[in-house]
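**Q** Sequence and predicted model, in that order:
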Amino acid sequence: MSGLVAVDGDGDGRVGEFWRGLGLPGLIDVHTHFMPERVMAKVWAYFDAAGPLVGRHWPIAYRFEEDERLAVLRGFGVRAFTSMIYPHKPGMARWLNGWAADFAARTPDCLRTATFFPEDGVAAYVAEELAGGARVFKAHVQVGGYDPTDPVLDPVWGVLAEAGVPVVAHCGSGPVPGKHTGPEPIARVLARHPRLRLVVAHMGMPEYVDFLELAARYPRVCLDTTMALTDFVEQAAPFPRAERGRLLDVGDRVLFGSDFPNIPYGYAHALEVLARLELGEEWLRAVCYGNGARLFGVG
C-alpha cells in the first residue's frame, strides 16, 4: 500500500456546490479540531513523524494559523463545528477544558467542547463543564490509553447520560489498535448507561459492523462519518459494501464529521464519498445538516 496521497486543496470550491445542490443552508461538522497552539503543533509533529498511533504517512491538508483555519471552515459554509480536545495524561483535561471554554466564548459558531480523563476529581470537573454550558464532550480511548469501564469514569458516563449531552468517542481500533479500543469496552459502558448519547467517531473503523450493531441496539448511539469511506481510509480499512444499506437504517443518527484540519486530502472529498454511497439526497441532507442541527439545537 502506498503511503502517498494527493491533497486536493484545489477542490475546496466544490464544498459549497455540494451543500447548495442539496438545498441546505450549510454544513454541521461534529468532528473538527481546535486546540491550544502548542498542543496543535505537537499533534502535527506526531502526524509528520507517522507516530505509532498513526502508522503511516499523513500530510496535514489545512496546516494554517487558527484565524485562517476558522476562515477556511466558515468559507466552506460550516455553520457549527467543535473543538475536539483530548488529554493523554492526568492533569491535562481541566486545562484543555478552560482553553476550550474561552475558545467557544470568542467563537460563537463553535459548540463548546470539553473532555475528561480517568483521574481524581474527574466527576467534579465534568459536572462543572456541564453547568458551564458544555455542549459536547470528547473521549479519546486510543490516545488516552484508558479503559472506558474504569470505575472512576462510571459517574461521568452516568451524569452525561442523564444530561443527554453527546460524547464523541474514538473507541474503534483505527488507525492503530489501542489496549482498550474496539467495541467490547464501550459496549460494557452502554450496558450500564443505555441512555448515553454516544457518538462513535470514524463510524468505529475498522469495526464498522460491530458499531452498527451497537447503534441498532441503543437508540441514542450515533455514528460520525469522520474519515470513513475516504480513499485514504478505504486502502486499509474498507467499509463492507454489503453493509452500506444499514446506514439507512440508522440514517437519523449518522453525523458528518471531517477531522479538519488534520486530514490528508481536501475537505470536499469527505462529502463526495458520502454521495458515492448512493443512499439518496434525503439521507445526505440529514447526515450533513439535519441530524446535527437536531442534536445540538442549531437553527
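**A** That came through fine.
**Q** okay, CA-based contacts and neighbour counts for the rest of this
**A** Will do.
**Q** so who does Tyr125 touch?
**A** Arg94 (CA atoms under 8 Å, 6 or more residues apart in numbering).
**Q** can you tell me the helix or strand for it?
**A** Using DSSP states H and E, Tyr125 sits in helix 122-132.
**Q** again with Gln142
**A** helix 141-144.
**Q** which other helices and strands contact that helix?
**A** strand 167-170 (3 or more CA pairs under 8 Å, 6 or more residues apart in numbering; DSSP states H and E).
**Q** Next, the buried residues of the helix holding Tyr125.
**A** Neighbour counts over helix 122-132 (16 or more other CA atoms under 10 Å) mark Val122, Ala123, Tyr125, Val126, Ala127, Glu129, Leu130 as buried.
**Q** Now the residue nearest in space to the middle of the chain. Nearest residue, chain neighbours left out?
**A** Nearest residue to the geometric centre of the chain (CA atoms, centre = their mean): His31, 3.5 Å. Nearest residue to His31, sequence neighbours excluded (CA to CA, 6 or more residues apart in numbering): Gly257, at 4.5 Å.
**Q** so what's that neighbour up against?
**A** Each residue near Gly257 by CA under 8 Å, 6+ apart is listed here: Asp29, Val30, His31, Thr32, Asp224, Thr225, Thr226, Met227.
**Q** alright, now check it against this:
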Amino acid sequence: MSSPRDAVNDAVNEEAVEVRRFWTGLGLPGLIDVHTHFMPERVLHKVWEYFDAGGPLIGGLEWPITYRKEEAERTALLREFGVRAFTSMLYPHKPGMARWLNGWAADFARRTPDCLHTATLYPEPGVGHYVREALDTGARVFKAHVQVGAYDPADERLQEAWGLLAEAGTPVVMHCGSGPAPGKHTGPEPVARLLARHPRLRLVVAHMGMPEYEEFLGLAERYGEVRLDTTMAFTDFSEGLMPFPRDALSRLTNLGDRVLLGTDFPNIPYPYVHQLQALERLDRGRDWLRAVCHDNAAALFSL
C-alpha cells in the first residue's frame, strides 16, 4: 500500500516528465530560470510564514507554497525538471542585511555550480563598496526588491552602485511593479528616473512589471538593455487578478529577444509546469518560446 509520501513523489515525477516534455519538444537542452528564490533557511521560512498569513505585501491573498521543501530537495527538483541554470533571488528589508545575504549567496553559489551567483543591495552607507565586493567575488546577477525594501530605486545613495552594475554589464532583476500590492515607490515612474541616469543598466523587470505591463513594455522599447521576466505572469493565478492586456501581445512578440523565463520557484501557489503552459498558450510561436525559456538568458549570461 502506497504512503502519502509515495503519492507526493509520484506527482513530482509526473510533473518532471511534463516539464521535460515541454523543453525537449522545443529542441532545447533545458531551461534557464532567472527568478528562483534561495536564501538562508531561517529567512526563507520567515518569508513562507508571511505568505501563510496573507500579509499586506501580497494583498492578503491565499498563497499556498507549492514547493515547501528543504534546500537540497529544491535544488534536486530543479535539476530533475531540467533547469540548467537558476538564481538565488534574495533581498533585504532593512539596512545592514544586504552584505550578510551576499556572503550567504556567495557560499551557496560555490556549492551549487548551476546557480548563477546572485547578490543584492539596499540604499545605505557603504552600498557601493559591498556591490563592488560582490562583483569582484563573481556575482553575475543582482536582485532588487523595491516593494519589500520600500525604497526609491532612484535614491541618491544607490547611484554609485547602479553605475558599477551598468559598467560591469551585470543584470539586475528588480521587483518594481505594483503587484500583488503597491508599495510607496513601486510603478514605472521611479524606474524611468533611474534609467534616465543609467540608460545602460541591464535591468530585468520582474513579473513583467505587473500590473503596469504596458508602461514597463514602453521602457523596454525605449531602452535597449531593459528586459522583462515572466515570473507568475500569464498564469491562471495572476490573470484572475492582474490580466495582461491582449492588445499588448504584439509588443511582447516584438520584444522576444528581451523576455526571460522566471517562475518564483519555490514560492508559487501552483505547479512549476503551469508557468510553462501559460507561456505556450500565448501562441507566440516556437521560436519565441525557445528564446524566452532558454536562448535569451543563455546569451545574457554567456552560458
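**A** Okay, I see it. If you're wondering where the values come from, they're calculated on a predicted model, not measured in any experiment.
**Q** quick revisit: residues in structure 2 matched by the helix holding Gln142 of structure 1, start to end?
**A** Using TM-score structural alignment, the residues of structure 2 aligned to helix 141-144 of structure 1 are 146-149.
**Q** distance from the matching stretch to structure 1 after superposition?
**A** Compared with structure 1 after the fit, stretch 146-149 of structure 2 shows a mean deviation of 0.2 Å (mean CA distance after the TM-score superposition for structure 1).
**Q** Now check structure 1 for the residue matching His93 of structure 2.
**A** Taking TM-score structural alignment for the superposition, His93 of structure 2 sits opposite His88 in structure 1.
**Q** mind checking the SS state of that match?
**A** At His88 of structure 1 the chain is in coil, as set by DSSP: H, G, I helix; E, B strand; the rest coil.
**Q** Hmm, it is touching Gln142, no?
**A** No: applying CA atoms under 8 Å, one finds His88 of structure 1 not in contact with Gln142, separated by 9.2 Å.
**Q** Tell me which of these two has more neighbours.
**A** The neighbour comparison of His88 of structure 1 against Gln142 (other CA atoms under 10 Å) goes to Gln142, with 24 against 16.
**Q** wait, the more buried one sits on Pro175?
**A** No: taking CA under 8 Å as the definition, Gln142 of structure 1 is not a contact partner of Pro175, at 9.4 Å.
**Q** what touches both of the two?
**A** Taking CA under 8 Å, 6+ apart as the contact rule, Gln142 of structure 1 and Pro175 both touch Leu53.
**Q** Helices along the stretch 51-200 of structure 1, start to end?
**A** Using DSSP state H, counting those that start in this stretch, the helices of the stretch 51-200 of structure 1 run over 66-75, 93-106, 122-132, 141-144, 154-163, 183-192.
**Q** looking at these, which is buried most?
**A** Highest mean neighbour count among the helices of the stretch 51-200 of structure 1 (mean count of other CA atoms under 10 Å): helix 141-144, with a mean of 22.
**Q** sorry, back to before: next, the contact list for the match of His93 of structure 2, please.
**A** Residues in contact with His88 of structure 1 (CA under 8 Å, 6+ apart) are Phe117, Val143, Gly144, Gly145.
**Q** how about 7 Å then?
**A** By CA atoms under 7 Å, 6 or more residues apart in numbering, the residues touching His88 of structure 1 are Val143, Gly144.
**Q** Would you mind measuring from it to Phe117 of structure 1?
**A** 8 Å (CA to CA, to the nearest Å).
**Q** ok, and what's touching the helix holding Gln142 of structure 1?
**A** So helix 141-144 of structure 1 is contacted by Pro87, His88, Lys89, Pro148, His170, Cys171, Gly178, His180, Thr181 (CA under 7 Å, 6+ apart).
**Q** Tell me the one among those residues nearest to Thr113 of structure 1.
**A** Pro87 (13.0 Å; CA to CA).
**Q** Look at that closest one and say how many residues are nearby.
**A** There are 22 residues near Pro87 of structure 1, going by other CA under 10 Å.
**Q** For it, which non-adjacent residue is spatially closest?
**A** Ala93 (5.4 Å).
**Q** Was I right to think the one you found contacts Met84?
**A** No: using CA atoms under 7 Å, Ala93 of structure 1 is not in contact with Met84; the gap is 11.8 Å.
**Q** can you tell me how far the aligned residue in structure 1 for Thr231 of structure 2 sits from Leu53 of structure 1?
**A** Taking TM-score structural alignment, Thr231 of structure 2 has Thr226 as its aligned residue in structure 1. Distance, Thr226 of structure 1 to Leu53 of structure 1, by CA to CA: 17 Å.
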